[in-house]
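>>> Got a predicted structure plus its sequence, pasted below:
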Amino acid sequence: MHFTFTQLEYIVAVDTHRHFVTAAERCHVTQPTLSMQIKKLEEQLGVVLFDRTRQPVVPTDAGRAIIAQARNILREVEKIEEIIQEVKSVLSGELRLGIIPTLAPYLLPRFVGTFTRAYPQVHLQVRELLTEDIVAQLRTDQLDAGLAVTPLQEPSILERPLFYEDLLLYVHPDHPLAQQPGIEAHEVPQEDLWLLAEGHCFRNQTLNLCGHTGAGAEMFSYESGSLETLRKMVDTEGGSTLLPELAALEVPERQRYRLKEITPRPVREVSLIYSRNFAKERLLTRLTEIIRQAVPADLLDEARGTVVRVR
């Protein structure tokens, strides 16, 4: 039995995108070329890999098992490339990184320039995605790693904790809590709390922290994935919202009195997450080091507070 790595790449691409034309575009070949190679592989194996009568195209039972093994084989090839780079003491290639929206504007500017200058031969490709999308793309090898809030407890996904952010309450100047130095967790207001849209892990942490029912300052139908937008809604419309520490550092000095520490001290754990079969170990280690150096040192202390559940 003979097959090529290219054929394996083609069947993985079709499984990932569930469309022959899109898979061909991503593999930089024509659709007839990709289809011909997959058909040839099916003839060599003596099984049909894809049910072409369905749209989007789906793998057969045999196809699912073979494609899973193809992904493992391609990961092992990546590990060989990693060994070669290690021998040559060179880091190069592509690193596809996902990052959640409540981290991206506050964390990316802190480390991305340092990383790209330190490793100019590495093409860092960053995508801003919700946690569920990052996990899904890690499993289908569309991403190499992700920056997300943990613990997630996802099968086959490993978590490497990076730092721990305080969760702070941000209030309007006329809010009843505005003059208090800090508050107890049970005092976090439910009736005027602005929340992120469904699907954001920080929304879940907010609800878990204060036992919120999900109803709050919803005077009109509005969904946001932006912490900055929620902060400005508090400024103009009143109420309060929770901010993680890196976002809170963006609050102007004259408004810092409106940030309230919460007791007992809640924190969110930020981690680098990746597939169990991740091949680019050296890249992961270097990225971990640079991110940890880029955040305030006190955020590295795991014991600084109690991690709030994401789910």
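Yep, that arrived. As the structure is a prediction and not an experimental result, all values here were calculated from the model.

>>> CA atoms for contacts and neighbours, from now on please.
Fine.

>>> Pull the distance from stretch 123-140 to the chain's centre.
5 Å (Cα atoms, centre = their mean, to the nearest Å).

>>> With stretch 137-149 instead?
Going by Cα atoms, centre = their mean, where stretch 137-149 is centred and where its chain is centred differ by 7 Å.

>>> Could you give the separation between the terminal residues of it?
One end of stretch 137-149 to the other measures 16 Å (Cα to Cα, to the nearest Å).

>>> Could you check the helix or strand where residue 165 lies and say which residues are buried?
Element membership for residue 165 (DSSP states H and E) is strand 157-171. Residues 157-171 are the ones in strand 157-171 that count as buried (16 or more other Cα atoms under 10 Å).

>>> Stretch 221-239 now?
225, 227, 228, 230, 231, 233, 234, 235, 238, 239.

>>> and residue 76, which of the three is it?
Three-state call for residue 76 (DSSP: H, G, I helix; E, B strand; the rest coil): helix.

>>> now the one 3 residues further on
Three-state call for residue 79 (three-state DSSP): helix.

>>> what about it, distance to residue 158?
From residue 79 over to residue 158 (counting by Cα to Cα), the distance is 17 Å.

>>> Also residue 147?
For residue 147, the distance to residue 158 - Cα to Cα - is 12 Å.

>>> next up, a second structure to put side by side with the first:
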Amino acid sequence: MNIQQLHYVLSIDEYRHFQKAAEACFVTPATLSIMLKKLEEELDIVIFDRSKHPIIPTEMGKIVIENARTILSAVDNMQYEVKYAASENEIQGELRIGIIPTLAPYLLHHFIPGMTAKYPRLRIQLKELRTQQITDYLRKDIIDVGIIALQQEANEFKTRPLFRERLLVFAPEPQSKLKSNYILSADIDISKLWLLEEEHCLRSQVMNLCSLKKTNSKNEQLTFDAGSIETLINLVEMTNGITIIPELAVLAFTSERQACVKHFAEPEPAREIGMITYRHFVKEKLLDILENEILSAINPILREVSTS
């Protein structure tokens, strides 16, 4: 058994296809198949069921895959710590970050420029992904850390809370119940409420806040599930509708749009923004740096917004 074989196993598990896995590993399918077969013979098990399309891991194969992730994570950490010590404690290496679409446009530009300037030998790879994709990519070791709205995460993940982001109401057309500065969720006219499409976790939070249920939209003249907050805002303005958006999105608003923003009455609804890693991730130094860079950039902004 060797490290390369374990990489092959994880690549096959990711792609569930020998040709694609071989291409990702820069080997031929024949080489990949031979190396997998040698590992299976050494362990005296079958790791993947080749009769299925796409191929799937067997029950024993799942155990091998889980242990392969643990071993390769430890190897990766050893290499990182050795390089860190050899470079006289200068931070270097790679940090692969996944971040949800309702946060990426409003957070990244606050801390990424300073972080790259401070740590020039640290390579940062960014991916904009939905929460479900982030958890899937963490399991497959495609990313190292996700920045998401924290929920009740499974035990296989570790979380680090970062900051609390309030939810605000955006309503361009004065609505009868929205004339006061502070409103209740019951004041919102559900018939005029626009939401992000179902894959966004923010949609679920808004639906819970407003006690909404999925409804049949066949009789509605216009239906549209927005894929981004900017699209959502444009739709609301076009239809004199209403929506609920996270606090950081408001910072880039024009003065005209900011005049259409209202706050909820106490206790204000909010989402908890945090970092999530797979349980085997051990580059704690890089997580400490990421956390410090985000908080040092965003905390002054949130304090200023909360007092304005």
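Structure received. Since the structure is predicted, the reported quantities are computational estimates derived from the model, not experimental observations.

>>> follow-up on the earlier one: among the buried residues of stretch 221-239 of structure 1, give me the pair with the biggest separation.
225 and 238 (19.0 Å; Cα to Cα).

>>> ok, back up a step: can you list residues touching both of residue 147 and residue 158 of structure 1?
Listed as contacting both residue 147 of structure 1 and residue 158 by Cα atoms under 8 Å, 6 or more residues apart in numbering are residue 273.

>>> what about the helices in the stretch 151-300 of structure 1?
Taking DSSP state H, counting those that start in this stretch as the test, the helices found in the stretch 151-300 of structure 1 are 201-210, 227-237, 245-248, 281-294.

>>> Select, out of the ones you listed, the one closest to residue 73 of structure 1.
helix 281-294 (16.8 Å).

>>> For the helix or strand that comes right after that closest one, name the packing helices and strands.
Per DSSP H and E, the first helix or strand lying C-terminal to helix 281-294 of structure 1 is strand 306-307. On a contact count with 3 or more Cα pairs under 8 Å, 6 or more residues apart in numbering; DSSP states H and E, strand 306-307 of structure 1 meets strand 266-275.

>>> Next, the buried residues of stretch 275-285 of structure 2.
Buried, per 16+ other Cα under 10 Å, within stretch 275-285 of structure 2: 275, 276, 277, 278, 280, 281, 282, 283.

>>> same thing with stretch 35-50 of structure 2?
Buried, per 16+ other Cα under 10 Å, within stretch 35-50 of structure 2: 35, 36, 37, 39, 40, 46, 47, 48.

>>> what's the distance between the corresponding residue of structure 1 for the second one and residue 141 of structure 1?
Residue correspondence, TM-score structural alignment: residue 36 of structure 2 in this structure matches residue 38 in structure 1. When distances are taken as Cα to Cα, residue 38 of structure 1 and residue 141 of structure 1 turn out to be 19 Å apart.

>>> can you check residue 90 of structure 1 too?
From residue 90 of structure 1 across to residue 141 of structure 1, the span is 23 Å (Cα to Cα).

>>> out of the two, which sits in the busier spot?
residue 141 (20 against 13; other Cα atoms under 10 Å).

>>> Give the helix, strand or coil label for the more buried one.
With three-state DSSP as the basis, the three-state label of residue 141 of structure 1 is coil.

>>> Next up, the contacts around residue 148 of structure 1.
Here residue 148 of structure 1 is in contact with 99, 100, 103, 131, 270, 271, 272, 273 (Cα under 8 Å, 6+ apart).

>>> cutoff 10 Å now
98-104, 129-132, 134-135, 159, 161, 201, 269-273 (Cα atoms under 10 Å, 6 or more residues apart in numbering).

>>> Secondary structure element for it, which one?
strand 145-150.

>>> gap between that strand and the chain center?
4 Å.

>>> separation between the aligned partner of residue 210 of structure 2 in structure 1 and residue 119 of structure 1?
In structure 1, residue 210 of structure 2 lines up with residue 210, judged by TM-score structural alignment. Residue 210 of structure 1 sits 43 Å away from residue 119 of structure 1, going by Cα to Cα.

>>> Residue 35 of structure 1 too?
37 Å.

>>> Likewise for residue 214 of structure 1?
Applying Cα to Cα, the value for residue 214 of structure 1 to residue 119 of structure 1 is 44 Å.

>>> re the thing from before, can you tell me which residues contact the match of residue 210 of structure 2?
So residue 210 of structure 1 contacts 184, 185, 186, 187, 188, 189, 190 (Cα under 10 Å, 6+ apart).

>>> Now that we have those, which of them are buried?
For the contacts of residue 210 of structure 1, buried by 16+ other Cα under 10 Å: 185, 188, 189, 190.

>>> What's the local residue count around residue 85 of structure 2?
Counted with other Cα under 10 Å, residue 85 of structure 2 comes out at 11.

>>> Work out for me the element the counterpart of it in structure 1 sits within.
With the correspondence set by TM-score structural alignment, residue 85 of structure 2 lines up against residue 87 in structure 1. In this assignment (DSSP H and E), residue 87 of structure 1 forms part of helix 61-88.

>>> got the angle for that helix vs helix 281-294?
On the basis of axes from the mean of the first three to the mean of the last three Cα atoms, to 10 degrees, helix 61-88 of structure 1 is oriented at 70 degrees to helix 281-294.
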